[in-house]
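Chemist: Got a sequence here, can you model it:
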Amino acid sequence: MREIKLLLVEDDEDDYIITRDLLDDIFSRRYRLDWASDLETARKQLSANQHDVCLMDYALGPEDGVSLLKEATALGFSSPIIMLTGQDDERLDEEALSAGAVDYLVKSNLTQSRLARAIRYAIARREMEVERVERLRAQAENRSKSEFLAHLSHELRTPLTSILGYTDLLLKQKTRNDNDDHLQIIKRNGQHLLSLLNDVLDLSKIEAGKFELENKAVNFPEFLSDVYHLILVRAEDKNIRLLVEADQALPKFIEADPTRLRQILLNLLGNAIKFTDSGSVTLQVSWDFAEGIAEGSDSSEQEKEPDIANTEAAGHSDAKAAEIVFAIKDTGIGIEEDEIPKLFKPFSQTKNVESRSENGTGLGLAISQRLAQRLGGGVEVSSVSGEGSCFTVTIKAGIEESVEQQLLNIELIEANRPRLNAQQINARILIADDLPDLRQLLGHLIENTGAQVIFAINGQDAINQVRQAQQLKSPFDLILMDVQMPVMGGLEATQILRKEGFTGPILALTAATMRGERERCLAAGYSDHLSKPVDESQLMERILLHLGQIKIAQKEVTPNHILLVEDDHDTRVITAMLIESLGLEVSQAATGAEAIASFNHSIPDMVLMDLNLPDCAGLELAAQLRSLAKGTSCILVALSGQELSKEEQDVSPFDHHLLKPVNLDVIKQVIA
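Modeler: Have a look, this model is predicted:
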């Protein structure tokens, strides 16, 4: 136990001696007691603010202790103060506590146990308060950091969109000229700058606990083919053979986060190519079903995150856990054994790297290790200096036991892959962005597909364009809307358009990449989310996808009256607006009691219900509503912030389960 520092403000020496003796018995002299017998000394001690607790007498000569108690904070004293008095008076007790004392002790009733309890309680309370303040300060700092990173991301990604986009346009010109080599240099360096930005943001998000995974069904052979072709050019530039091998048939589909897995593999393959001057780089893939998964480890003693891996990388509830292993082998310069521990530390590079001109931030391997851990595995490395290295990535994925399997053949996959027709978009598309360069770039890309493009310079202009188009019986089929614009931003404009009845797809364009940005866009009424710089192939794929969904909006809607049960006001309002934009009647309830009252008044055709309500459990409320709706065709739909297992869905009283946030397309599919 550390030494406790106490300050006693007491003008009576006998009371000082009595208090000191009690403290000796309590703390066995493991404390330091400073005695202030007058107001001047007391003020100096309080100003020093060096004590854990102050015991202050109520009567201090011509003044009372309450006056000094009120003055203590102004003097800089931040520790708890316990008031001591010679009389038991409820009024004095209340006055002392109101002035800031944490306790009030009567000297005539003062015992060893009571004094000990009061001091220990005061210290514990103080420590809890200090911890709370530190936690709030840390949270505020994290918020500030997140806001700064979001702003930084936006400010850097926006010009990069123009740089990379216009470079691609110039390179696509049929007439080759002497500037093509210069344009390739601009493109390579722009892409390198973007990768560095992504590395810094990713590491910051991981360390701040704001990193999110998005598991989905992935065509595994096509995914490997994509990785191969993305990195092939770099290997060919160095005249290095790039191979992708699998000694066994691979599952056609896996459940994983393809973006993060691709990031890991491209990073490690890129490193292997960078530090290999001759020979080959090989990606070997193997897999097997497994009851558990060995966490990735390496000599760098990285922290493991098994709890996160189990919850975030488990895959689809119907899929069985499987272990997938990627071994990246090269014939490069290798790594000295004593340098291996540095590999996975941020901003740290080995001597072999430092001696070369192809330097980076030293973040790539650190991020890859952390990403692999979040995907349920890790990264290990073995190397012989001068002979080459092998980085082994292990992840956990969901794979159906009955999934189709096939031998990996990269050439056959590419030959059979369907190609998008560049002239197949027949639609009216509105592009809303305040930056002329980006408007022109996106317009050029989309007009090349045969689509008709109209522009808006901000959210208000977009609303005006949509209204005018509807009046002219020539509505837009799709809108690309930037999120951050002057006059009116995309979020507000989208909410207004949905409220006014626009049911077509609205795709968000945003340079913000922090956690929750996609959910914020979807909650505002956007149909989808695209990050800047916009990848042309991804842009066209999303446009075609959402244009294909227009027919869903034209289906005859079955329910006419929907009851929306949601305790979060903002979520309830925007969801109601989305439903109303489809021409449906919406009743709203913020609690289970309100839902039952609304149900008793009029049984709706459908109930959209949050599972977490302030006054009752969603499942219990659903059972009640199911009973009240007996004999009707009322449909119950659950809205949940986390995905329910198949077993939970099977036993619940709901007809459908939707994962928040829901957007207009999801709602249309449920009610259609």
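Chemist: Going by C-alpha atoms from here, please, whenever you check contacts or count neighbours.
Modeler: Fine.
Chemist: residue contacts, Met485?
Modeler: 433-434, 458-459 (CA atoms under 8 Å, 6 or more residues apart in numbering).
Chemist: and these, which are buried?
Modeler: 433-434, 458-459 (16 or more other CA atoms under 10 Å).
Chemist: Make TSV from the contacts of Met485 and add secondary structure to it.
Modeler: Formatted as TSV, the contacts of Met485 follow (DSSP: H, G, I helix; E, B strand; the rest coil):
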residue	secondary structure
Asp433	coil
Asp434	coil
Asn458	coil
Gly459	helix
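Chemist: Closest to Leu544 out of those residues?
Modeler: Of all the contacts of Met485, Leu544 sits closest to Asp433, with 20.4 Å by CA to CA.
Chemist: close enough to count as contact, the closest one and Met481?
Modeler: Yes: here Asp433 reaches Met481: they are 6.5 Å apart, a contact under CA atoms under 8 Å.
Chemist: For Phe275, which non-adjacent residue is closest in space?
Modeler: Gly332 (5.5 Å; CA to CA, 6 or more residues apart in numbering).
Chemist: The one you found: which element?
Modeler: Assigned by DSSP states H and E, Gly332 falls within no helix or strand.
Chemist: Show me which residues of stretch 398-407 are buried.
Modeler: Neighbour-count burial for stretch 398-407 [16+ other CA under 10 Å]: 398-400.
Chemist: so of those, which ones are in strands?
Modeler: 398-399 (DSSP state E).
Chemist: which one of the buried residues of stretch 398-407 sits closest to Glu291?
Modeler: Looking across these and measuring by CA to CA, the closest to Glu291 is Gly398, at 11.6 Å.
Chemist: one more to put side by side:
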Amino acid sequence: MQPKNLGQYGDQKSEIERISYFPQKRLKLFPRFGAIVILALVYYGIAEISRHIAATPQDVTPVWPPDGFASAATLIFGYQVLPGVLIGSFLANIWAFFNGDNPYTAIASVLQVLGIAIGTTVGTGIGNYLLRRFIRSDNPFTRLDGVYIFLICTSAVAPMINATSGVTSLCLGGQVPWTAFSDVWFVWWISNVSGICIFTPALLSFHQLYRQEIASLFTFNTFSNIIPNIRNKLAPFKQRLLEVSSLLSIVLFIGYVSFYQQQHLEYILIPCLVWAVLRFGQFGATNLIVIITTIATLGTVRGLGSFASQNLNNSLVQLQSFIVVIVVTTLSLLAILSEKRQAFRKLKQSEISLTERTNQLEHSQAKLNAAASVLEQQNIDLFEAKEIADQANNAKTEFLSNMSHELRTPLNAVLGLVQLLKSSNNLNALERSDLQTVHDSGIHLLYLIEDILDISKIESGKMELQFQEIHLETFLKKIIAIIQVQANNKKLDLICEFSEDLPKNIRADRKRLKQVLINLLNNAVKFTKKGHVIFRVYTDRIETGTEKSNSFASIRFEIEDSGVGIRPEKLESIFLPFEQTGETKFKVKGTGLGLAISQKIIKMIGGKITVDSQIGVGSRFLFTVNLEVLPTKIASQREMTSPNLSSVNDQSLAKKLPLNILLAEDNMVNQKVASRVLERLGYRIDIVNNGLEVLEITRKQMYDVVLMDIQMPEMDGIEATKHLLDSEYRPYIIALTANAMSSDRLVCLAAGMNDYLSKPINIELLVEALWRSPMGRRVSQESKK
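Modeler: Predicted coordinates for the structure are as follows:
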């Protein structure tokens, strides 16, 4: 959000001078002078263009691109081009603030504009210095720490200097009253941050492309070799031209309907950015950010699109929040994928080295590749045949299932390793905070995936409730333990009021009831800045059964908070899919599916969620459901067989529960995560890569537990399980898979597996599953004696 006359900028991060990604040779006098002049003219020209096409009717420019250009130029060429920033900033502001009524006002105007220009230049230089001081990789966007240093030092801290200097100069010159200092400062700062986050990564990617692709054509090549090299470079681009065209068409269409037709589809652009990251790398992703943010900005400043609002500040804050979300998400994903590629590259190098040492391994690899090719072709044929036979709704469900599997596989590595790292004693407070941020972000992404799958299953009528025995008191205590942590972090009072006549044991869908309560309590904590959240559960009435019928209890659940409240006209729409209300800063923290899913689940049970709310006072969500009451002697099997959850972090669990464990998993990253988790619990496990190896090793050795992946080469987990059922000795088989649909669980259990866990690995659920094994039940019973 930048006023027309407040066009300043912050900084972008780069590499240390000794690193080759941005080599900064000292320019000779004439080239240096030319670079300064060009930078000054570019800065001035971009500023004028931004004011004419990207400013609101109130002369507010929400994104200030000149700062992104200045920051990128400084990172590439070094401090020697900073005079160009000074001149460009001076030219960009002198015509906006110059007052020539008399010599005094003219001199004062020049001085205040000079103060703005100096602040811009100093901010750029300090941002450049901080990045060079703290960056540790060859490319700031290939590691997560590099991305965070860029976002914090260059994109956030450095613009503070710019904004402070600029607004102070305007206040001293009488252009802005001192009472408006903070508001104008924030507008100035956030527009600089947006300009740097959008344009600097894109410009740096152009520079990288030039160094790696274009400049290399003319290095150590004769003229006769240049043309063939150019053709070789362009060949992959021609092959992917259709994909590029498709991606741009989709982005332009979604951008048009979102920012020019009032359709709230703007966050659907995030999968397009993920597409660009996966297929086109840093160059494609960063330049797609420029395209998307340009469309969003041009629509918003004209009062159109998803972020359009009568309140200009709200409209622009939503726009800039959207920009920050897509930039942080895209750059973080770029870094994660880059780190993954580096790991795989090292692994590939080791594989090649081993292959060169033995012909036998080479032959085996060829056979595996051939078998994989055959299986891949078979899968393609099966998929095409199924696609013809299935209806559109089944196709959508299949697509979401596949996406869930692919997204859960890298999440398994992220969340599994983060859980292990968090328990390390060698971390400082900052590292623990960073790990918690990564963990929370991963959990948030997992919730988004599950929300999308749930809404799809509900709409297609494929969601089924799985009723089971629940010990109600224990069930509620576990929910409170989850929410208490969040309430403590925000210093809120979590008050629990449960009536004494609550039934001990009920029959309900544990997962879905927990999902609804967690969602409502999470919302209460999220939208409450201070005060309290009250969780009430009490019995409305009890219908006593007869010898031929069971008893039922009408149980009422209430969640009350002292939060921001909901406007009356929004009370009905909050239960619609993708609908979000409340303060703007909360709207980017979810999909808007939570309440819609919760309402549909409660309706399936036979109730309805209602809400009472008052702005500034708080909200109260409540629902009543009729649940079957079980005799007190019948306890939940889950509660009886599960140990104390303190064993989750017990590194001596293997001594309490001695198990011989086999892991069947073909993905090396998943192998590493599972083995590290089990080693932390004290176990030493054996690992095989497919179902055939499972059958081979179980003939030689007995195992108490087999953790079985489903999708494996040569023989999958389902087929391997069927063979194990026919063997003399049958281990306890736990499915451990990224296939997370309810139908996947039924398939695993129908095949003869004893238990089911979905990826990412949840250590608590894994420990509970181990305790449910025959050995675990024996140990548990002996301990009770």
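Chemist: Distance to Ala595 of structure 1 added to the buried residues of stretch 398-407 of structure 1, as TSV?
Modeler: Converted to TSV, the buried residues of stretch 398-407 of structure 1 look like this (distance: CA to CA, whole Å):
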residue	distance to Ala595 of structure 1
Gly398	38
Ile399	40
Glu400	39
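Chemist: which residue lines up with Leu628 of structure 1 in structure 2?
Modeler: Under the alignment defined by TM-score structural alignment, Leu628 of structure 1 is left unpaired in structure 2.
Chemist: In contact with Leu628 of structure 1, which residues?
Modeler: By CA under 8 Å, 6+ apart, the neighbours of Leu628 of structure 1 are 599-600.
Chemist: what about the longest helix along structure 1, distance to the chain center?
Modeler: Secondary structure of structure 1 per DSSP state H: the longest helix is helix 112-171. Here helix 112-171 of structure 1 is found 14 Å from its chain centre; the criterion is CA atoms, centre = their mean, to the nearest Å.
Chemist: so where do the helices sit in the stretch 51-200 of structure 2?
Modeler: 65-77, 82-97, 103-134, 144-149, 158-172, 181-209 (DSSP state H, counting those that start in this stretch).
Chemist: okay, those helices, which one's buried deepest?
Modeler: Highest mean neighbour count among these (mean count of other CA atoms under 10 Å): helix 65-77, with a mean of 28.
Chemist: which strands and helices sit next to that one?
Modeler: Applying 3 or more CA pairs under 8 Å, 6 or more residues apart in numbering; DSSP states H and E, one finds that helix 65-77 of structure 2 contacts helix 29-53, helix 103-134, helix 181-209.
Chemist: let's go with 7 Å and repeat that
Modeler: helix 29-53, helix 181-209 (3 or more CA pairs under 7 Å, 6 or more residues apart in numbering; DSSP states H and E).
Chemist: In structure 2, which helix is the longest?
Modeler: Structure 2, longest helix under DSSP H: helix 312-357.
Chemist: matching residues in structure 1 for it?
Modeler: So helix 312-357 of structure 2 sits over no part of structure 1, by TM-score structural alignment.
Chemist: what does stretch 401-410 of structure 2 give?
Modeler: Residue span in structure 1 matched to stretch 401-410 of structure 2, by TM-score structural alignment: 150-159.
Chemist: buried stuff in the matching stretch?
Modeler: Under 16+ other CA under 10 Å, the buried positions of stretch 150-159 of structure 1 are 150-151, 153-154, 156-159.
Chemist: In TSV, list those along with distance to Leu265 of structure 1.
Modeler: Converted to TSV, the buried residues of stretch 150-159 of structure 1 look like this (distance: CA to CA, whole Å):
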residue	distance to Leu265 of structure 1
Ala150	26
His151	29
Ser153	24
His154	26
Leu156	25
Arg157	23
Thr158	27
Pro159	27
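Chemist: Which residue lies nearest the spatial centre of structure 1?
Modeler: Arg515 (2.9 Å; CA atoms, centre = their mean).
Chemist: Could you find the closest non-adjacent residue to the aligned partner of that one in structure 2?
Modeler: By TM-score structural alignment, Arg515 of structure 1 lines up with Ser742 in structure 2. Once flanking residues are discounted, Ser742 of structure 2 sits nearest to Met463: 8.0 Å by CA to CA, 6+ apart.
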